[in-house]
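Student: sequence and predicted structure are below.
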Amino acid sequence: MNNQSMWSLKFSTAALVLIPVAVGINYIGKFIAGVLKLPLWLDSIGTVLAAMLGGPIVGALAGAINNIIYGFTDPISFVYAITSVAIGLAVGILFYKGFISGWGKAMVAGLIIGLVATVVSTPLNIGFWGGQTGNVWGDALFAFILANTDSTWLASLLDELVVDVPDKLLVVLISYGIYKGLPRNFVQLYNNNDKVETLD
């Protein structure tokens, strides 16, 4: 897929249907992580999968809509729509440039996405939560670093890093596994630009 079509605002019907499906997958991932009390979020599997199939714009839309819906019950989620958009864009770009074309590359991409999410989320954490993430493991590290360095920025960055990098690594690998398991004719729906809908 060339750069022009990668950034196109003309979406196939399949791509438009993919967005609510991605939001549902995100919710399931978040629910499972909550039930199992995992030190991860797993709430962006749908966003990553949407970006792989539909490109960066579709991934960004899926991520943003996901946070907007969460925001009705948890208002702070609105703010983190910025992070979800960044994840969707980054995955879509990496995938269409061929950087997620095998398990090894998917692992590297997961680390990159984790760093992107960390860089975007850290200022938000500082602005809204005093630097903490709300994750038990990360916040324990935050308290330790803050006590020993008196640097809120360093403590917040490392707090986010130790949660986001493993989370996004696992999310990208799960999403890539799902993508690889999809029927070929289903994947081809997202490479067919014959029938498109425009958002204008």
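Tutor: Now that the structure is in, tell me what you want to look at. Numbering: from 1, shown residues only.
Student: C-alpha from now on. contacts and neighbour counts both.
Tutor: Fine.
Student: remind me, longest helix of the protein?
Tutor: helix 152-181 (DSSP state H).
Student: now the element after that one, going C-ward?
Tutor: Where DSSP states H and E defines the elements, the next helix or strand beyond helix 152-181 is helix 184-188.
Student: how about that following helix: buried residues?
Tutor: Under the neighbour-count criterion of 16 or more other Cα atoms under 10 Å, helix 184-188 has residue 187 buried.
Student: okay, now the one to match up with it:
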Amino acid sequence: MLGYLAGGLLLAAGTLPLIPRSILALIPVAIAANIVIGQVVGTITPIPLYLDSIGTVMIGVLAGPAAGAFTGIISNLIWGVTLSPSVIAFSSGAAFIGAAAGWAARLGAFRTPWFAVIAGALAGIPAGALGAPVAAYVFGGGLGSGTGGVVAVLQAAGLEMLNATLAQSLFSDIIDKALIFALAYVIVRTLPRRIRDRYPFTDHSRARSSRAAVRVG
């Protein structure tokens, strides 16, 4: 686990210089949201989802890929050190989701709800593929009560550990990230304009008519 921790710290150090200073005050709030929601969903509910990256995705949408990746990494490291050491091993996947949210926002995916959902589902595919080998070989399958149950059912149906974990990861991550990206779209749309204006990156997420109005104004 120390190797994963060291790798996460190196990744975070590499992204830190690229982060807009205006977003730094929001990152602790995003990290807290990730940890609280993720801990509740992963340990208490039987839902085979994670919902532990809403803060990460929001930072990616507000400030870009580097800020999103940094938030994902630091979130997992803090969560792992304080509550659940196993999540440290999934820091690379958390970084990817934050970066993917920023890339999707830059391409305009958060201008409409359906594009946001599609972008989230697509981001869930590599996220699931990244996490599955770690879950299978390091931890013996799904870690949460819900995800672990899905892996157990698939194994009982005849799938070996890696295939069962990969199937569960892809299923869970695609739905999970589609929901989170959709929620991020709603949150961005409800933010007051004075707040959005603090983060120029959100211009990528404005509807085309709104962007034209801003330029004219």
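Tutor: Here it is on my side, so go on. These numbers come from a predicted model, not from an experiment.
Student: quick revisit: in structure 2, which residues correspond to the longest helix of structure 1?
Tutor: Mapped onto structure 2 using TM-score structural alignment, helix 152-181 of structure 1 covers residues 161-190.
Student: the matching stretch vs structure 1, average offset?
Tutor: Compared with structure 1 after fitting, stretch 161-190 of structure 2 deviates on average by 1.4 Å (mean Cα distance after the TM-score superposition for structure 1).
Student: so what corresponds to residue 48 of structure 1 in structure 2?
Tutor: Checking TM-score structural alignment: residue 48 of structure 1 goes with residue 57.
Student: its match: what's it in contact with?
Tutor: Contact analysis of residue 57 of structure 2 by Cα atoms under 8 Å, 6 or more residues apart in numbering lists 68, 97-98, 101-102, 180-181, 184.
Student: can you tell me the SS state at residue 94 of structure 1?
Tutor: Classification of residue 94 of structure 1 using DSSP: H, G, I helix; E, B strand; the rest coil returns helix.
Student: what do we get in structure 2 for it?
Tutor: Under TM-score structural alignment, residue 94 of structure 1 pairs with residue 104 in structure 2.
Student: contact partners for residue 169 of structure 1?
Tutor: 107, 109-111, 113-114.
Student: please apply the same query to residue 141 of structure 1.
Tutor: 155, 158-159.
Student: map it onto structure 2.
Tutor: Checking with TM-score structural alignment, residue 141 of structure 1 has residue 150 as its match.
Student: on average, how far is the helix or strand hosting its match from the matching bit in structure 1?
Tutor: Using DSSP H and E, the element containing residue 150 of structure 2 is helix 145-156. On superposition with structure 1, the mean distance recorded for helix 145-156 of structure 2 (mean Cα distance after the TM-score superposition for structure 1) is 3.2 Å.
Student: how far is that helix from where the chain is centred?
Tutor: 22 Å (Cα atoms, centre = their mean, to the nearest Å).
Student: distance of the closest residue to residue 184 of structure 2 other than its chain neighbours relative to residue 193 of structure 2?
Tutor: Closest residue to residue 184 of structure 2 apart from its sequence neighbours, by Cα to Cα, 6 or more residues apart in numbering: residue 58 at 5.8 Å. According to Cα to Cα, to the nearest Å, residue 58 of structure 2 stands 16 Å off from residue 193 of structure 2.
Student: okay, now residue 117 of structure 2: neighbour count?
Tutor: When neighbours are defined as other Cα atoms under 10 Å, residue 117 of structure 2 has 24 of them.
Student: nope, residue 153 of structure 1 is what I was after
Tutor: Counted with other Cα under 10 Å, residue 153 of structure 1 comes out at 18.
Student: now the residue located most distally from the centre of structure 1: how far from residue 156 of structure 1?
Tutor: Ranked by distance from the centre of structure 1 (Cα atoms, centre = their mean), the top residue is residue 148, with 31.7 Å. In this view, residue 148 of structure 1 and residue 156 of structure 1 are 13 Å apart by Cα to Cα.
Student: just residue 99 of structure 1 next, same as before
Tutor: Noted for residue 99 of structure 1: a distance of 29 Å to residue 156 of structure 1, by Cα to Cα.
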